[in-house]
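*Asks:* give me a model of this one.
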Amino acid sequence: MCPERMILAAHPQSMFRRLSASRQTMAVLWLVVLAVWLSTTVARAEERIVLQLKWYHQFQFAGFYAADVKGFYAAEGLHVIIREGSPKRPAIQEVLEGRADFGVSNESVLLARLHGEPLVACAAIFQHSPYVVLTRADSGIRKPSDLPGRTLMMASPEASVQFLAMLKHEGIPLQRVKLVPQTWDLRDLIEKRVDAVTAYSTVEPMQMRQVGVEPAMIRVTDYGVDFYGDTLFTTETMVKKDRAQVAAFVRATRRGWEYAMEHPQEMIDLILKMPEVKRRGLRRENLESEAKEMRPLILPELVDMGHMNPGRWERMEQIFQETGFIRHKQSLKGFLFEPDPGIDTGLLWSLGCVLALALLIGGIVLLWNVQLRRKVERSTRDVRLSEANLTALIENTSASIWSVDRDLRYIIFNSHFHRLVEESLGRPPEVGMALSEILSAEELAERKPLYDRALAGERFLWEVNRTFRNVPHILAESFSPISNGREITGVTVFSYDITEQRKLEEQYRQSQKMDAIGQLAGGVAHDFNNLLMVIQGNASLALMAELPPEEVHAILQDIVTATERAAALTSQLLAFSRRQPMQPRDLEMNTIVTEASRMFGRLIGEDITLQTELTPSPTPVHADSGMIEQVLLNLAVNARDAMPHGGQLTLRTRVVPPQDLPGKLAARVDGEEFVQVDVSDNGQGIAADCLPHIFEPFFTTKEVGKGTGLGLATAFGIAQQHGGWLTVESMVGHGSTFSLFLPRHASTNGKQAAAPEPAVKKRRGNETILIVEDDSTVRNVVVHVLKQNGYRIYEAVNGQTALELWEQCGLETDVLITDMVMPGGVSGHELAQQLLAKKPSLKVIYTSGYSAEVFRGDFVLPAGVDFLRKPYRAEDLLAAVGKALDGGKTSV
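*Replies:* Next up, the predicted model:
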């Protein structure tokens, strides 16, 4: 005992006499206050307090058990009865109806207060909500957008505000989720009677794992909804009756929770001894898992136990308003419990006017000081909490995050970025280190313009390829400027690894290609089998019976017709795949449209009116007339089919300046004029949801059997092959307009294109022809036709053989007929080049049935070279030979 205290104990009266009058008065005042406090404590010890828990006994309420068994309640003069909760005993109802003094609930405490119930929040035990949507891992449900159409078991909407707020933030209507009432039986999810349930992340996931079912969780906190969890509350009546008693209960409860979080195993031992817990068969591993999951929700190392932020409660109120649970924002005054009772002015007035004035001034100063200190403490806690939350967010993300200042020096970065840089470059980054100290000169030259863009105020995404541990990665980097008011002080970069995403996208595209190939193969096989049936059946008939010449002629004519249909089918396939070689020449589009309109008159029928509106301006284009006519034919047939009961088909031309071109085409050209051809109808129109897919292969709006889905895709491919574009505008019930855009060709100076050359008549001759064809059956047909018409023939099976044969027949050979794709390493084009070098006067005719290896989409035949696409008729072969022999010099 110190000397001063010993003197005071030995001579209390003398010491009291030494005090000044004012100090004597203050001492009397404190003695009165002490007496009142002691009398209140004694009275309180005689009263019992009932605490109603939210749920059954488990580690979720360990702090309350600790406050009881460790004597913290008793030290405050409190006798507390802790009652177990259940779905039939809701805590809020028990407290409001007077069967309990305190209760534990969630955000429903605030909602009840906003609906007029006199509830007061005393302490927030859980700083973050444990609320989750729980699913089976094998259900495929990973995010809110997976819930529409699924069955979700949850409590009443009032008890599930967090879930509804999450759906609203994600733009998902509640009506799209199948809701069923909560049965509180987890077997409904385990046995797949429902797809998801609302639950606590601290309890139910462990229960699922114990029965061998892996859980998956959607945490509402991941989607911008972060409410307080378990909250201790009471009523305004209880606070007004004895504020000091409420404060004492809160103090003891906080001590209990601090003890429980520091001694989890001791509390687990206590809980396992409870009779109710034994009856439910709760095991130690359940409680240990629950205690572990609760720690990041309570944050005992970062936040004072029971801390409540008024601003956060106001944000929760705002979410209630956004979700429709309240109509208007209300005052929360009195909702958060304040432990200090304030100053008793009546007692002060009893001590005299002068002393009252002095105490009033002192009280005001003291109150201001206390409130200031509390505000500073509260602000400090909030700042620490915000910093802890921000740090947790940055550290727990899978992205690499870093910030640099205007001098490109690192300000901050997360551990993921630190580890990535150290592993890839062998040197860890440090705050204050410049980019030039980490990156090579080449990398810095590549990266600096990106930072300059962000420092100029631009926000943008950038993809970059990087190699880590000899494995290539694709990174998506988001650059954002850091602004301090109007000044940009640095750049923050978020970098995500999207390698797997790109792989999945590529796999999806490949699967789409395989589906398309399957559809194409099925359609082609069907059509070719029909054609082969005609050819094979007629040929068999001609061989089996001795028929008159006129019947044999009819059978052979059917075979020829079938082969022409097969050729038309392969032509369409080649055009669709952009493998059909172009034979462009200068054309006048007005002339093409005029000639096409004459053919359309017979095609569309008498109940459809055909109208042409041609621009008076010249419309020169450099194009393949056959391909362009095929596009117009496809569009006209579609327009006819869209008007089954008649209507009007309009063909319209105009010259389009660069500024009026469609966006996608304008981005590809530089100041070019285009010729536009519109094919319009006033038929049924195309639904809006079909328009984005209208040019996709195999997409058709026609009935089964009435469309292949290749017509518009082929037309679009032809337009692109000519350096143009094809667009569509349509409205259901008002018709459609398809617009073909082709580059305006200036070489004709606006004059009409020259008329096509007259057809060369077939001729007989005695010239020498070298035929190079690897397919013996095709070669035999060609040889037979030409020999029958007087020509001398040399044959070769491939390019190499032809070169060897040329040594003995080269001088007398007048024409080379060669296939384009052959085995042996020498293509038809290479063969022609070598032979023309030896004999420039040689005439060349190319043939091919499959031109994918040579004739790519942009291939154009050299001037003066003839091309016969297989299959071709004998007349076409003879005409091509005659044209070559009668024509000018060939150049390849």
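
*Asks:* rest of the way, CA atoms for contacts and neighbours
*Replies:* OK.

*Asks:* pretty sure W462 sits against V493.
*Replies:* No - counting by CA atoms under 8 Å, W462 sits too far from V493 to count as a contact (10.3 Å).

*Asks:* which secondary structure elements does the helix or strand in which L152 is found contact?
*Replies:* Element membership for L152, per DSSP states H and E: strand 151-154. Judged by 3 or more CA pairs under 8 Å, 6 or more residues apart in numbering; DSSP states H and E, strand 151-154 is in contact with strand 178-181, strand 196-200.

*Asks:* helices or strands up against the next helix or strand after it?
*Replies:* Per DSSP H and E, the first helix or strand lying C-terminal to strand 151-154 is helix 161-169. Contact analysis of helix 161-169 by 3+ CA pairs under 8 Å, 6+ apart lists helix 310-322 as its packing neighbours.

*Asks:* and the contacts of the strand holding L152?
*Replies:* Here strand 151-154 makes contact (CA atoms under 8 Å, 6 or more residues apart in numbering) with 160, 177-183, 194-198.

*Asks:* filter the residues you listed down to the buried ones.
*Replies:* Among the contacts of strand 151-154, the ones that count as buried by 16 or more other CA atoms under 10 Å are 177, 179, 182, 194-198.

*Asks:* farthest-apart pair in those residues, please.
*Replies:* V177 and Q182 (14.6 Å; CA to CA).

*Asks:* between the contacts of strand 151-154, which is nearest M514?
*Replies:* Looking at the contacts of strand 151-154 and their distance to M514, the nearest is D195, at 33.1 Å (CA to CA).

*Asks:* ok, and the closest non-adjacent residue to the closest one?
*Replies:* T151 (5.2 Å; CA to CA, 6 or more residues apart in numbering).

*Asks:* let's see this one next, to set against the first:
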Amino acid sequence: MKTDRRSATDTTSSPFGASAAAPAALERAKAVSRRSFLTYAGLGAAGLAGVSAIAACSSDSSSSASGATTSGATASYGDISLQLSWIKNIEFSGEFMADSKGYYTKAGFNKVTLVTGPVDSADALVAAGTVTVGLSAPDATARVITEQGAPLKIIGSTYQKNPFCVLSLEEGKPIRTPADLKGKTIGVQTGTNQTIFAGFLKANNIDPKDLKQVATGYEPTDLTAKKIDGYIAYLTNEPILVKGEGFTPVTLSFADNGLPLTAETFTVTDDTLKNKRDMLKAFLKAEIQGWNDAIADGGPAASAELAVNTYGKDKGLKVDEQTLEATEQVKLISTADTKANGIFTLTDDLQANIIKALGVIGITIKGSDLFDLTLLDEVYKENPDLKKG
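*Replies:* This is a model prediction of the structure:
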């Protein structure tokens, strides 16, 4: 099924017609460059009635985590599935660690299937019962709840900060502050990125008429070709790619400038939350163990080897690039709050700021209708040694 973002194997040029002689690293970016951080794509029109079609599209790209076996382990929760928001790359290093080190098996699962993305909406697949847990984002989940009445909750968040940014070049017209956007030409990917960028402008009291927005693709060739001044990117991806081509990246973080949304949130149905709490707690414990390993000293390098040589071995990934991206994403996962409370947790203040940010982009929802962090509270109370974040 066609989505609003470039698929992992699509090498179509951007609307500006990127040169076929693009540098090697940027050619690789066509395969691994991150898509819109929003996983919600046009469900307002399609509705949950289209979930079966979405599921049919995603099923072709599903694959199962092998799960290291543990002698004597008794599986009590059977098989579950986790919908990833993108292709199997370093972004899911915690899941790769949890699987390869047998944490899922020790937690009582026969198998945790890591369903590869991208998909139109992980939230819709969760609501339909196609997958057990989905990796999404607060804005995506909130839209499905408010527009479709889907009974969903966010039970944790891998990223404490969303990685969205405006990427510019020191060699061009660097954009260091929101005010620097005025008079610039910004490349924005068609679809949900336009919505989130509009929210970013609104949060910073910038009139869209004060800058020029043009359609661009999901690789930064238009930026490096100096056809645009700024490019909507992921802090953990495209800045590393352009630096590898000899440019000096300048980034303007959305999370640090008025739009403090998180990302890679765990979404489940209210029914699962109510009736399968022990299963979800076991899953979260295994996830925490995997991510603690992924962000520990040596974790990024070990995770990169797993992403390149095992889980994403058919994606054309490079160990050096994946290691750099893994190192950068630690900054988005590990904060003073997670070191005190444990990874995946969201403080009351952060939850309140997310709700305010959602209001800026036109989504009105109560925190109690979007978040339920009680499972994490119980996991950390029962396993205080897991608080390493």
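
*Asks:* helix or strand right after the longest helix along structure 1?
*Replies:* As assigned by DSSP state H, the longest helix anywhere in structure 1 is helix 499-544. Later in the chain than helix 499-544 of structure 1, the nearest helix or strand by DSSP H and E is helix 549-576.

*Asks:* ok, E91 of structure 2 to N257 of structure 2 distance?
*Replies:* 23 Å (CA to CA, to the nearest Å).

*Asks:* and the two? which has more neighbours close in?
*Replies:* Shown here are E91 of structure 2 and N257; by other CA atoms under 10 Å, E91 has more neighbours (24 against 15).

*Asks:* give the contact list for the equivalent of the more buried one over in structure 1.
*Replies:* Counting by TM-score structural alignment, E91 of structure 2 corresponds to Q60 in structure 1. Taking CA under 8 Å, 6+ apart as the contact definition, Q60 of structure 1 lies against 290-291, 294.

*Asks:* just the closest of those residues to L348 of structure 1, please.
*Replies:* Using CA to CA, the contacts of Q60 of structure 1 come closest to L348 of structure 1 at M294, 47.5 Å.

*Asks:* would you mind measuring from A196 of structure 1 to L179 of structure 1?
*Replies:* For A196 of structure 1, the distance to L179 of structure 1 - CA to CA - is 10 Å.

*Asks:* all strands of the stretch 201-350 of structure 1, in order?
*Replies:* 215-219, 231-235 (DSSP state E, counting those that start in this stretch).

*Asks:* does D229 of structure 2 touch L223 like I think?
*Replies:* Yes - in this structure D229 of structure 2 lies within contact range of L223 using CA under 8 Å: 6.4 Å.

*Asks:* residues near the spatially closest residue to L114 of structure 2 that is not a sequence neighbour, how many?
*Replies:* Spatial nearest neighbour of L114 of structure 2, excluding adjacent residues (CA to CA, 6+ apart): L82 at 5.1 Å. Counted with other CA under 10 Å, residues neighbouring L82 of structure 2 total 23.

*Asks:* would L82 of structure 2 count as being in a strand?
*Replies:* Yes - L82 of structure 2 forms part of a strand when assessed by DSSP: H, G, I helix; E, B strand; the rest coil.

*Asks:* and it? What does it align with in structure 1?
*Replies:* Looks like L82 of structure 2 aligns to L51 there (TM-score structural alignment).

*Asks:* thought that match was touching S105?
*Replies:* No - counting by CA under 8 Å, L51 of structure 1 sits too far from S105 to count as a contact (11.5 Å).

*Asks:* list the residues that contact the residue nearest the centre of structure 2.
*Replies:* For structure 2, the residue nearest the mean C-alpha position is E264 (4.1 Å; CA atoms, centre = their mean). Listed by CA under 8 Å, 6+ apart, the contact partners of E264 of structure 2 are 85, 135-137, 157-159.

*Asks:* for those residues, which ones persist in structure 1?
*Replies:* Contacts conserved in structure 1 for the contacts of E264 of structure 2, using both residues aligned by TM-score structural alignment, their matches' CA atoms under 8 Å: 135-137, 157-159.

*Asks:* run through the neighbouring helices and strands of the strand ranked longest in structure 1.
*Replies:* Of all the segments of type strand in structure 1, defined by DSSP state E, the longest one is strand 471-484. On a contact count with 3+ CA pairs under 8 Å, 6+ apart, strand 471-484 of structure 1 meets helix 441-455, strand 460-468, strand 487-497, helix 499-544.

*Asks:* now render the ones you listed as TSV, adding distance to N309 of structure 1.
*Replies:* TSV is the format used below for these (distance: least, CA to CA, whole Å):
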stretch	distance to N309 of structure 1
helix 441-455	36
strand 460-468	36
strand 487-497	29
helix 499-544	40
